[in-house]
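Asker: got a sequence here, can you build the structure:
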Amino acid sequence: MPQPEKLLDPTRSPEAWFGAELRLRRKAAGFVTARALAVEVQVSVDMILKIEKGQYRCPEDLAPRLDAVLGTGGLFERAWAMAFDADKRRRDADTSTATVSDRLGHTLEGPILEGRTSSAATRSESVHRRAFLAIGGLAALAPLDLTRVLSPGGELTAPAKVSPREIHQLLDIANSLQTWDNTYGGGGLVSELAANSMRWAVTLLSVDCPSGIRPDFLAAVARLGLVAGASKFDTCDHPSAQTAFRIAVECAEEGKHWHLRAKGYSLLARQAVWIGEPDDGLTFAEKGLVRSDRLTATERAMLHTARARALARMHNVPEATAAVGAADEAFAARRPQDDPPWMTYYDEAQHNGDTAHALFDLAIGSKAYDPAQAEQRFRTAVNGHGQAFPRSRAISATKLASLAMHRGDPYEGVLLGREAVALSGVLTSRRAASDLLELGQFAANHPWLPEAVDLHSLVAATVQE
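Answerer: Down below sits the predicted model:
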């Protein structure tokens, strides 16, 4: 039997009040499940559930979409301004003059930080300070209580000093996790392994490290942070993913690793767009492009594509298409031999799939926008992704089917949709599942077509609640 919904306490915080009101209005509007509402407002069901429980602040641009779908006459847009806008202004003012370490602390607050005092951290103390800040934020990332694990009687025993051995371990773990994540998705055992590996990396951040190997050590932690964050992103555990990405960026910046920094900001941008915060996504992408002369052409293409996806979600057609053009221009100039090893994934199939996502949002958002270019790019991605990237292939196939179902031939959409379901069924990816649900909703818009009704049922049977 289904479990009864947990009672909400709207007096606990502004987020809790907003969430309780959202659940009340959702049900009043006839949306029995959070998933049904998530499909309509085009965000993940995980985001809706966390907003309702007061665990996640509703993105500002989501509030008017909730009003439009639920018919609440601007209630949530007004409520957002009253509940959160003053706090947002305060945080913006705080971070405008804060040091890098202080800014990281605002993001990664946790129990271990209670009672800490703000100070301008110097480079000599930055590794230890970042370690404490990271532990607070990673409490949600690790499956165990980090304060217990890192106590003298904890299960992990840190070395007295970081050595090349630990650096090699971190890199080996990162490379293995990336392979498993690409093959199986970020859920299940992969997610647990990523969390435990990141917990170990955070442990090492509080250990002395000889200056001669310190840059390599910071690069290894950053590399693992990117992989672990990507795994959590794939399971829609967005707070944990953002924590890992921010640790990666901070380590990359401190170690002056521009390539890792660029990848970190690209992932932060993609995640922000996914959770309905495209303005933040645009900011992250543009931060990544700072000193683009130090980046490879492939990395510039990756970041311009992130800009395009953010701009498309903001319904800025001219700038989004211009960003796609900039990404194409950079990609045409790429020299794979110049790229760091972790960028080998960004080949022609990946570039076409990523830029197609931006064009997909334009095509779905406006009937005046021609979907042909998005369709062509998704086809190139589906045909080009090899056996090592089944998730990327499945997601592109799903988007292609959705595009056909919504803007093209629904009969073709059914055929493409069945292929997409077959490709996605073996993955433990919440992102892939969310795209399938979107496809199922587009199929449900054709009740006169029995094959489309069957596809909707097939999607529902494939994606578990």
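Asker: okay, CA-based contacts and neighbour counts for the rest of this
Answerer: Noted.
Asker: OK, contacts around Leu177?
Answerer: Counting by CA atoms under 8 Å, 6 or more residues apart in numbering, Leu177 touches 190, 193-194, 227-228.
Asker: among the residues you listed, who's most crowded?
Answerer: Neighbour tally across the contacts of Leu177 (other CA atoms under 10 Å): the maximum, 34 neighbours, falls on Ala228.
Asker: and the next helix or strand past the helix or strand hosting that one?
Answerer: With elements taken from DSSP states H and E, the one containing Ala228 is helix 214-234. Using DSSP H and E, the helix or strand that follows helix 214-234 in sequence is helix 238-254.
Asker: what is that next one packed up against?
Answerer: Packing contacts for helix 238-254, counted by 3 or more CA pairs under 8 Å, 6 or more residues apart in numbering; DSSP states H and E, involve helix 126-137, helix 214-234, helix 258-274.
Asker: how many residues are close by Ala272?
Answerer: 22.
Asker: setting the sequence-adjacent residues aside, check what's closest to it.
Answerer: In this structure, Ala272 finds its nearest non-sequential neighbour in Gly281, 4.9 Å apart by CA to CA, 6 or more residues apart in numbering.
Asker: coming back round to it: ok, which of the helices and strands packed on helix 238-254 comes nearest Val382?
Answerer: Proximity to Val382 (CA to CA) singles out helix 214-234 among these, at 19.2 Å.
Asker: other SSEs contacting that closest one?
Answerer: Applying 3+ CA pairs under 8 Å, 6+ apart, one finds that helix 214-234 contacts helix 164-184, helix 188-205, helix 238-254, helix 258-274.
Asker: roughly how far does the residue nearest to Ala272 sit from Pro14?
Answerer: 24 Å (CA to CA, to the nearest Å).
Asker: between the two, who's got more neighbours?
Answerer: Gly281 (29 against 17).
Asker: wait, the more buried one sits on Ala308?
Answerer: No - applying CA atoms under 8 Å, one finds Gly281 not in contact with Ala308, separated by 9.9 Å.
Asker: one more sequence to fold, the one below, so I can look at both together:
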Amino acid sequence: MDRRAFLANSSLAAIASIDLAALVASTTPHEPPTKIRPKDITAVLSVAEDIHRRDNAHGGGGLVGVLAGRAMEWAVRLLTVPCPEQLRAPLYTAVARLGVVVGASRFDAYAHDDARIAFKISADCAEEANDWHLRAKVFSFLARQAVWIGDPDTGLTYAEKGLVRADRLTPTIQAMLHTARARAFGKMGDIGGATAAVGAADDAFARSNPQDDPPWMAYYNEAQHDGDTAHALYDLVLLKDQNPGQASRRFETAIEGHDDAYARSRAISGTKLASLLMAKGDPQQATAIGHQALTDAGHLTSRRAADDLKELNRFAARHRRTPEVAYLRERIAATLQA
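Answerer: Just a heads-up that it's a prediction; the model follows:
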């Protein structure tokens, strides 16, 4: 059925077998401008912030991933358009910023190759714009991604690359990168390395002044810092049987400090804290925290959050005979299947 026939038909039910996706696909090419204008740069930055907000609140899957992919396609086309010299650095900075948030959303959806491509474009654009802060942010995400997929050695290398010329970075951004180092050391089971990196992150964050940071670093508050460092300490507890107290306290601060705009971070910190308590023999408290985390996780399209729930379910299996834990496992199973 062509578009004219579709428009003449009064009922969707009558065309249920029609490929509606093909019908709604644009037949008019979306051509980039003939010359870069300030409003083109503003649009890229605006879309980047929108994707960032949706990704943190809902996860990187589903419609967020579609929006991210299409936005990145458009942005890289702008790099081929003639650009006035005074707009060149702002254009590359805007595309770098978009590349960071698109890469983050693709990472969250486990589209790892797509994420790496977005991060690579972002790093190149940040260097072209001489934007050391964005460059550092890209390497922080590359480090987190590598650690997540089981390659902490490469993750440590990325974090160290981000810290090149640390004198050009704000204390908040330094803290973010030291946290990435800590998470890499934690996955390696390196107690000394992780502990020292957490200390360096804490020291840098203590010097933090939000007024000195780029606007996109506003997310890195106490809740974010404590949640990120808690992840490194969490691995030491599980891999090296370290005391869980400090990791627990940091996760608690993260959970309390994240509002609905950062529902994914709150869900992940809550799930990790529940797993920590479940693994260390406090199933009652773990169950209560796990139910809270499930309330957040149930609204997400995050593959990372889903994998953390699977981990919690494995730890909870040790206490499967406890009725409260059994019910938690039922909720986890239902959430993962939804």
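Asker: mind checking the TM-score on these two?
Answerer: Aligned and superposed, the two chains score 0.90 in TM-score terms (TM-score structural alignment, normalised by the length of the second structure); 315 aligned residues with a CA RMSD of 1.6 Å.
Asker: from the contacts of Leu177 of the first structure, pick the one nearest Arg65 of the first structure.
Answerer: Closest approach between the contacts of Leu177 of the first structure and Arg65 of the first structure, by CA to CA: Ala228, at 31.4 Å.
Asker: nearest residue to the equivalent of that closest one over in the second structure in space, please, no chain neighbours.
Answerer: With TM-score structural alignment as the criterion, the equivalent of Ala228 of the first structure in the second structure is Val102. Of all residues not flanking Val102 of the second structure in the chain, Ala68 sits nearest, at 5.3 Å (CA to CA, 6+ apart).
Asker: now, which of the contacts of Leu177 of the first structure sits nearest Arg379 of the first structure?
Answerer: Val227 (27.0 Å).
Asker: contact partners for that closest one?
Answerer: Val227 of the first structure makes contacts with 174, 177-178, 194, as judged by CA under 8 Å, 6+ apart.
Asker: what range in the first structure matches the one helix or strand Ala286 of the second structure maps to?
Answerer: Per DSSP H and E, Ala286 of the second structure falls inside helix 283-297. Mapped onto the first structure using TM-score structural alignment, helix 283-297 of the second structure spans residues 410-424.
Asker: how about the helix or strand hosting Leu7 of the second structure: buried residues?
Answerer: Here Leu7 of the second structure sits within helix 3-8, counting by DSSP H and E. Buried residues in helix 3-8 of the second structure, counted by 16 or more other CA atoms under 10 Å: Phe6.
Asker: and for that helix, what span of the first structure is it aligned with?
Answerer: Helix 3-8 of the second structure maps onto no residues of the first structure, going by TM-score structural alignment.
Asker: please compute how far that helix lies from its chain's middle.
Answerer: Here the centre of helix 3-8 of the second structure is set off from its chain's centre by 42 Å, with CA atoms, centre = their mean, to the nearest Å.
Asker: tell me the helix or strand right after it.
Answerer: Later in the chain than helix 3-8 of the second structure, the nearest helix or strand by DSSP H and E is helix 20-24.
Asker: how far out from the middle of the chain is that following helix?
Answerer: Centroid separation between helix 20-24 of the second structure and its chain, computed with CA atoms, centre = their mean, is 31 Å.
Asker: again, but for stretch 402-414 of the first structure
Answerer: Taking the mean of its C-alpha atoms, stretch 402-414 of the first structure sits 27 Å from the chain's own mean (CA atoms, centre = their mean).
Asker: now do the nearest residue to Arg430 of the first structure once chain neighbours are set aside: how many residues are near it, please.
Answerer: Among residues not flanking Arg430 of the first structure along the chain, Thr235 sits closest, at 4.9 Å (CA to CA, 6+ apart). For Thr235 of the first structure, the count of nearby residues is 22 (other CA under 10 Å).
Asker: can you check the one 5 residues further on too?
Answerer: Neighbour count for Ser240 of the first structure, taken as other CA under 10 Å: 23.
Asker: counterpart of it in the second structure?
Answerer: Ser240 of the first structure maps onto Asp114 in the second structure, with residues paired by TM-score structural alignment.
Asker: same question, Arg300 of the first structure
Answerer: Alignment note: Arg300 of the first structure maps to Gln174 in the second structure; criterion TM-score structural alignment.
Asker: quick check: the gap between its match and Ala180 of the second structure.
Answerer: Per CA to CA, Gln174 of the second structure is found 10 Å from Ala180 of the second structure.
Asker: between those two, who's got more neighbours?
Answerer: Ala180 (35 against 28).
Asker: state the distance from that one to Ala143 of the second structure.
Answerer: The gap separating Ala180 of the second structure from Ala143 of the second structure is 6 Å, by CA to CA.
Asker: who touches both of the two?
Answerer: In terms of CA under 8 Å, 6+ apart, Ala180 of the second structure and Ala143 are both contacted by the residues 155-156, 159.
Asker: next secondary structure after the helix or strand harbouring Ala86 of the first structure?
Answerer: Assessed by DSSP H and E, Ala86 of the first structure sits inside helix 86-96. Remark: after helix 86-96 of the first structure, the chain's next helix or strand is helix 100-107, criterion DSSP H and E.
Asker: okay, the angle between that next one and helix 238-254?
Answerer: Relative orientation of helix 100-107 of the first structure versus helix 238-254 (axes from the mean of the first three to the mean of the last three CA atoms, to 10 degrees): 180 degrees.
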